[in-house]
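>>> Whatever this is, show me its structure:
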Amino acid sequence: MDKILQKPTIYHVETIAQSRLFTIESVNLKFRNGMYKAYERIRPSNHESVMIVPIIDDNLLLIREYNVGIEDYELSFPKGLIEAGEEIMEAANRELMEEVGYGAHTFTLLHRLTIAPSYLSNTMNIVVAQKLYPHKKIGDEPEKLSLVRWPVTQMLALLNEIDFCEARNISALFLTHSWLE
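Modelled structure (predicted):
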């Protein structure tokens, strides 16, 4: 059995840059072996996010959305932040309505993912949505999102799509595939 690891001691945290969206901190640590190391991270937040894998009529519903980080459109499952006071499934249903134009009667939480834990503290909740019904809500997207139906029987073929390459989407795809088996 592994020994229980002792976390390093944080002895100094300082804001080194700030934008409208992000605060970058320098975090100075002392490890139990006496080594000191400074890291940079985006300030931790309590905000989690949700990614929804909607299934209707034996099809997955995906969106094609512009992502400024890669300066291109990406084929993706709908996703978004969980707002203050919202439960995971409430946020999943809201995001589904805003981005896809459907609500769902059934949600299943598959897994929680951390994203770049060396730099971020964010958690993404992967949720399958079933028993969908039409219901559109206005969201914060600057343009109408393209809706793409993809046969569940061909779901792993999404890996061959050049614009389906974001790690969280691939994780959600494999988690859903395993869950459906």
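>>> okay, CA-based contacts and neighbour counts for the rest of this
Fine.
>>> what does the helix or strand encompassing residue 171 contact?
Using DSSP states H and E, residue 171 sits within helix 167-180. Helix 167-180 is contacted by residues 51, 53, 76-77, 110-111, 126, 128, 155-156, 159, 164 when judged by CA atoms under 8 Å, 6 or more residues apart in numbering.
>>> Tell me where this protein has strands.
For the chain, the strands defined by DSSP state E cover 9-18, 23-30, 36-42, 49-56, 59-67, 72-76, 79-81, 102-114, 123-134, 146-151.
>>> Quick check: which helices or strands does the fifth one pack against?
Going back to what we said before, that points to strand 59-67. The helices and strands touching strand 59-67, judged by 3 or more CA pairs under 8 Å, 6 or more residues apart in numbering; DSSP states H and E, are strand 49-56, strand 72-76, strand 146-151.
>>> Okay, buried residues for it please.
Residues 59-66 are the ones in strand 59-67 that count as buried (16 or more other CA atoms under 10 Å).
>>> now swap in stretch 174-181 and tell me
Residues 175-176 are the ones in stretch 174-181 that count as buried (16+ other CA under 10 Å).
>>> Return the most buried member of the strands of the chain.
Mean neighbour count, computed with mean count of other CA atoms under 10 Å, is highest for strand 49-56 among these, reaching a mean of 23.
>>> which secondary structure elements does that strand contact?
The contact analysis (3+ CA pairs under 8 Å, 6+ apart) places strand 49-56 against strand 59-67, strand 79-81, helix 88-99, strand 123-134, helix 167-180.
>>> before we go on, could you also do this sequence so I can check it against the first one:
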Amino acid sequence: MKFQEKTIDKKTIFQGQLIDLEEHTVEIFNGQHAKREVIRHAPAVGILAIQDDQIVLVKQYRKAIEKPILEIPAGLVDPGEDLLQAAKRELAEETQLAANDWQELDSFYTSPGFLDEKITIFSSQNIYSLDQAPDQDDDEHIELHYLNHEQAHAAIAQGEICDMKTIYAINQWDIQRLANEKGD
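Presented below is the predicted three-dimensional model:
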């Protein structure tokens, strides 16, 4: 295939708790060699949690962009963990909530030019509070927020919601709402 690149050599430059960075030497379509930097990242899940026609969001500080943002609950999949179980665990850990109805919406790569992270988005409804909240990660400070449809779109416009998994989830919520309106 003309667009495929053959890896000639690769070396791990950095191994961290969250990511590994590799440098690849590849042979490109014309036979020449090129360098590629690839970040390896565990798979992740995100949860579009809807309660009383409001989206459940978490607000937390993101060091990479130096500001707190509103996001859907999300997190990494543990090795060997089922994606749905990971979504249920992350919703519980970050929000102290659970849900009766779950649906897998979609999976996508966040930035495949250099990163292999794949995130799977789930929709959850019929939300309820947990009697006993699971422990949160020691290094996370999370505030829970509930936004209606208009508030969510205003938060996007104001930059309070600025990550693609959350914007994607809100777009999916828009699609669900339109489908429900047409069905009425």
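>>> Quick check: TM-score for this pair?
Once superposed, chain against chain, the TM-score is 0.87 (TM-score structural alignment, normalised by the length of structure 1); 176 aligned residues with a CA RMSD of 1.9 Å.
>>> returning to what we had before: could you dump the helices and strands packed on strand 59-67 of structure 1 to CSV with distance to residue 99 of structure 1?
CSV is the format used below for those (distance: least, CA to CA, whole Å):
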stretch, distance to residue 99 of structure 1
strand 49-56, 10
strand 72-76, 11
strand 146-151, 9
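>>> wait, which of those strands is closest to residue 34 of structure 1?
Nearest to residue 34 of structure 1 among these is strand 49-56; the distance by CA to CA comes to 36.4 Å.
>>> so that closest one corresponds to what in structure 2?
Strand 49-56 of structure 1 corresponds to residues 44-51 in structure 2, going by TM-score structural alignment.
>>> Give me the contacts around that stretch.
The list of residues contacting stretch 44-51 of structure 2 from outside it, by CA under 8 Å, 6+ apart, reads 55-56, 72-77, 83, 86-87, 91, 117-127, 165, 169-170, 173.
>>> go again using 7 Å as the cut-off
Residues from elsewhere that reach stretch 44-51 of structure 2 (CA atoms under 7 Å, 6 or more residues apart in numbering): 55-56, 72-77, 83, 86-87, 91, 118-127, 169.
>>> Just give me the mean distance for that stretch relative to structure 1.
By mean CA distance after the TM-score superposition for structure 1, the fitted stretch 44-51 of structure 2 averages 0.6 Å away from its aligned residues in structure 1.
>>> thinking again about what came up before, of all the helices and strands packed on strand 49-56 of structure 1, which one is nearest residue 145 of structure 1?
From these, taking CA to CA, the stretch that ends up closest is strand 59-67, at 5.9 Å.
>>> Now the closest one on structure 2. Mean distance?
Relative to structure 2, strand 59-67 of structure 1 is 0.8 Å off (mean CA distance after the TM-score superposition for structure 1).
>>> Name the residue closest to the centre of structure 1, please.
residue 124 (4.0 Å; CA atoms, centre = their mean).
>>> Now do the same for that residue: its match in structure 2.
Aligned by TM-score structural alignment, residue 124 of structure 1 pairs with residue 119 of structure 2.
>>> Could you find the closest non-adjacent residue to that match?
Among residues not flanking residue 119 of structure 2 along the chain, residue 44 sits closest, at 4.6 Å (CA to CA, 6 or more residues apart in numbering).
>>> try residue 111 of structure 2
Of all residues not flanking residue 111 of structure 2 in the chain, residue 117 sits nearest, at 7.5 Å (CA to CA, 6+ apart).
>>> Ok, residue 135 of structure 2 next?
The shortest distance from residue 135 of structure 2 to any non-neighbouring residue, by CA to CA, 6+ apart, is to residue 93 (6.2 Å).
>>> Residue 148 of structure 2 now?
Closest to residue 148 of structure 2 by CA to CA, 6+ apart is residue 54, at 4.4 Å.
>>> In contact with that neighbour, which residues?
Neighbouring residues of residue 54 of structure 2 by CA under 7 Å, 6+ apart: 146-149.
>>> Make CSV out of these and add distance to residue 17 of structure 2.
Conversion of the contacts of residue 54 of structure 2 to CSV gives the following (distance: CA to CA, whole Å):
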residue, distance to residue 17 of structure 2
146, 31
147, 33
148, 36
149, 36
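>>> And the nearest residue to residue 52 of structure 1 once chain neighbours are set aside, how far from residue 173 of structure 1?
Spatially, and ignoring its direct neighbours in sequence, residue 52 of structure 1 is nearest to residue 127 (4.9 Å; CA to CA, 6+ apart). Distance of residue 127 of structure 1 to residue 173 of structure 1, given as CA to CA, to the nearest Å: 11 Å.
>>> Alright, that wraps it up for me.
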